[in-house]
Each structure stands twice: as C-alpha cells, then as structure tokens.
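Novice: have a look at this prediction, sequence included:
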Amino acid sequence: MPSKSLLIAFMLCISGIVFSQTEQYTIQLKNGNTVKGTLVEKIPGETITIKTAENEELKLTYEEIQKITTTEALEKAANVDHDSIQPYRYKRRGFINHTEASFILGVGSVAGTTQKNEDRGFGIRTVNGFQFSETMALGIGLGIERYIDAILIPVTVDIRATLRKGKTSPTININAGYAPNVKGFKEGGGFTINPSFGIKTYISRKTAFIFNVGYKIQQDQYTYYAGGNFINKQKGSAIFKFINFSMGFAF
C-alpha cells in the first residue's frame, strides 16, 4: 500500500508539471494591453514570465497586471470574447534600428565670431542599437550632413527615452559625438551634440514612425594665417547652432 500511494503521488506531480507548461494564461495589463501565452515562471507577488505564440518571453511585474485568467477559467466563462485576446502589441526588447532624414536650419550667430549663422543643410543618419525596455534604447549612429560649404560625417552615441508605454508617446533623445568635415578645411568639423524632443507612434507591432525637433551644436575647426603671411599659421574654432527637424522610422 505505501508503494502504491507513492506512485499515485508521483503521477499527480508529473501531470501537474506538464499541465502548467501547456496551460494558456491570459493577462490583462493596466495599460489596456492583453498578453496571451504559456507560463514559464511565476514568483508570487513579484513577477510572472509568459511565452507568447511568437516564442517571445515576456517578464511582467504584478504592478503592471490588472487580471490573470487561465484556460480553464476562460472555458468556464460564457461572456469571454476569445477573438479579442492578442499577443502584446508593441516591441519591448531587442535590437533596434532608427533611420531618419533631417532638415537643419542655422540660428543665432556663430560663437567666436560676429557672423550670423545663415547656414543650412540636409542629412540622413541611421542608428543601430539595443532596446532594453519599451521606454529606453541605446545605440551608435552614423550619418552624412550636407551644408552650404561643408559635408560632415557624424559618428555619435544615441540615447532615446520613451516617456510612456503604448502606441503613441512623447520622447526625449540625445546624440553626441564627433563629426569630421570631408569638404573644405582639412581640420574642419569637430564635436557635435543634439538634444531633442519628439513623438513616436507605432504603425505596426515592431515598426514606429518618429518625429523630432532638436537643438544641434556643431564645432568647426579651421586653420588660418595671421599677419598677412604664410608663416604664422594659427588654428581656430567656431561653434554653430542649428534647429534640427528629423523624421523617420524605428524598426
């Protein structure tokens, strides 16, 4: 009899493990989204990890969750609309690319001179990096910017913060680095920094349209000869300021 009882207990344990791995969970989040998948890990009162039909593991905190329903409970509920249950809508984590075009308009005067900044230009840049969560991404950017008398190749570190979760959100972005000038003075170009504010709206689950307005600061280093001769060679630097309008897509 004892051995039979142990066998029954063992079989019940195995069936429970198998059932927990195949049972479907439907989780309603406080932001209005719904997640559906199988249970991977559950830490009561802290987190629950679900694997979706797309084989993506989502780790959710109980603070994000409004309601948890299992397959058994759904089958018993007569008023459940199964067609309304969908995977999590938007990209949460993984490698990401931002590609955008920009119009750059000079403002103010050129720091270090009395010259008014009437420069303007167009640019295109791409950023490859990693999205750590739905609200934070970090990457490396490479671009080309064509001004009236210069062509710059900015290489930057790019940080992007999305202020809220969901389809549409305001964003805060900053990119900073170095932009050599490949046209004009040999020493042209210099450091660059461009903080910006914008908006991001998803047009599909993993693709978003982005629009930003930034305040770009660009250094331009140059060489000149003082005293009207070619002996007294000097180096100088000027700071240009721009309003930068950009739009593109995040993938």
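Specialist: Great, that's in hand. Numbers count the residues shown, from 1 in each chain.
Novice: from here on, just use CA atoms for contacts and neighbour counts.
Specialist: Fine.
Novice: now the strands: where do they sit in the stretch 1-150 of the chain?
Specialist: Listed in chain order, the strands of the stretch 1-150 of the chain (DSSP state E, counting those that start in this stretch) span 24-29, 34-43, 47-51, 57-61, 65-70, 94-106, 120-133, 136-147.
Novice: and here is the other one:
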Amino acid sequence: MHRILLLLCLLLVTTGVCAQKGYQDVIYLKNGSVVRGMVVEQVPGVSIKIETPDRSVFVFAMADVERITKETIERGAVANAGVSRGYQGLVAVGYGIGVKQYGLDRAKVDVVNGYRSGPHLMAGLGYGLRAYTGDTAATLLVPLFVQVRFHFLDRKITPYLAVQGGTAFDANDGFQTMGPLFGGELGVSIRSGKRTMLHFGPGFELQSLRTYREGDYASRYRPVERQVNSGAVDINVGLAF
C-alpha cells in the first residue's frame, strides 16, 4: 500500500513538471544566428525547414548549419525565435550637406513605425524634422513619408538599403504643404539584440522647396515665388527596436 502511494506521488510530481515544460528545436547557424521553433521538414544533407513560434517559416541549407539541438522551454514563456516578424520602430538622426545649385545644409530627425516581415524586410510610416540653413523661405519642415528597408543578409552585421518618399509641411507658415520629399540610404546594420539594430550609412535626399527671388518690372518689383529641388548628401545614424 505504501509503495502504491509513493508511486502515485512520483507520477503526480513528474506529470506536474512535464506539464510546465515543453521542448523546442534549436538550429545554430554558422553565421552566429540562433533560430528556435519546430522542425517541420528535413532533407538529410541538403536542407532543413523550421517554423518559429510566430508562425514564420525559414529554410536553411545544411551547409550553413552548425548544429541542431532539442531544448526544454517553460510553457507560457516567450520563445526566442532568433528572427521574428511584428512591429518595429526606428529613430534616426543625420546631417546633410547641400549639393548643386539649390542644395541646402540640413539637420535631420526621423521616427518610423513599421512592420518587420522577417529578417530582411521592414516597411513603415514615418515623420520627422528638417532644420535648414541657407537662403530659403522655409527653415523648419515636418516631413511625412513611407519608408522601406531591406537587409541583404540574415546576419549580425549586414548591408542594408532604405528608400522613402512623402511630402513635407512648412512649420514656419501654418504647416502649409511645401512639396514632395524623396530619399535613399545605403549602409551597414549591426544587430545588438533580438530586436534591436544599429544603423549607420550615407544617403541622399531631395526636397522640393518654395523660394523667392527679387521681382522685376514685369512683376512690378514684387518677390516672385518658385519651386526648386534642394538636394543633399547626408550621414545617418539610427536605432531600430
């Protein structure tokens, strides 16, 4: 009777422990990345397919895999998927030096709220601030834009390409529409955590601006307004989270 009670107690304890823990497959890649989830397909010596907790599916060549293990996880705990999808924010600052005839120097601040669809692609809506120096009617602009970022490699250090387009508003004139804004950036991204990345790179920005020139006899000597494209080569530093 005592042995039966002891056996029942052991079964209850074991069941409780097993109920609190589960197992997950863990793939360690040679580039340093770690992907956790469930292996759904494996072709010996060729490739392996894994589904992460957020239902992302990744396929890796076996030549890129260092080792595959099975590890315990606590039920209810958030599994570290290695690469994931979902919301991603970005804050960036930069400074541009004007180029060509109407180029103006500018200080830049951008904030982007986006969606990351995996280790390579992120797209989002952004807003920012541009402080211009030079002979122009607008010295402070607030741009609204769409930005797309592409990381070429799923590694800790990877080159990236970012493009954006939108319009800017004149903070000096009741936030009247100033004109279209376009920009591009090519740089290097360094993964500093599961979801955090540091960005650094040069870029180019083109902003349509209103300027004024002195009037002549035809305009009765009143200032004449015109739109010009102001370009700048810039350096940018950002943090994605």
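Specialist: Received, thanks. Computed from a predicted structure; not experimentally measured.
Novice: send over the TM-score of the superposed chains.
Specialist: Overlay of the two chains. TM-score (TM-score structural alignment, normalised by the length of structure 2): 0.71; 205 aligned residues with a C-alpha RMSD of 3.4 Å.
Novice: returning to that earlier point: so which of the strands of the stretch 1-150 of structure 1 is the most packed in?
Specialist: Comparing those by mean neighbour count (mean count of other C-alpha atoms under 10 Å), strand 24-29 comes out on top with a mean of 21.
Novice: what's the closest non-adjacent residue to Asn128 of structure 1?
Specialist: In space, Asn128 of structure 1 comes closest to Asn97 once its chain neighbours are excluded; the distance is 4.6 Å by C-alpha to C-alpha, 6 or more residues apart in numbering.
Novice: can you find the partner of that neighbour in structure 2?
Specialist: Using TM-score structural alignment, the equivalent of Asn97 of structure 1 in structure 2 is Gly89.
Novice: tell me the contacts of its match?
Specialist: Val111, Val112, Asn113, Gly114, Ala240, Phe241 (C-alpha atoms under 8 Å, 6 or more residues apart in numbering).
Novice: and if we set it to 10 Å?
Specialist: 111-116, 122, 124-126, 195-196, 239-241 (C-alpha atoms under 10 Å, 6 or more residues apart in numbering).
Novice: which one of those residues is nearest to Leu6 of structure 2?
Specialist: Proximity of the contacts of Gly89 of structure 2 to Leu6 of structure 2 (C-alpha to C-alpha) peaks at Arg195, which lies at 47.6 Å.
Novice: might one say that that closest one is in contact with Leu90?
Specialist: No: using C-alpha atoms under 10 Å, Arg195 of structure 2 makes no contact with Leu90, being 11.1 Å away.
Novice: overlap of the contact sets of those two?
Specialist: Shared contacts of Arg195 of structure 2 and Leu90, counting by C-alpha under 10 Å, 6+ apart, come down to Ala240, Phe241.
Novice: tell me where structure 2 has helices.
Specialist: Applying DSSP state H to structure 2 gives helices spanning 2-20.
Novice: list the residues that contact Arg222 of structure 2.
Specialist: Per C-alpha under 10 Å, 6+ apart, neighbours of Arg222 of structure 2: Tyr212, Arg213, Glu214, Gly215, Asp216.
Novice: ok, and the most crowded of those residues?
Specialist: Ranked by neighbour count (other C-alpha atoms under 10 Å), those have Tyr212 at the top, with 15 neighbours.
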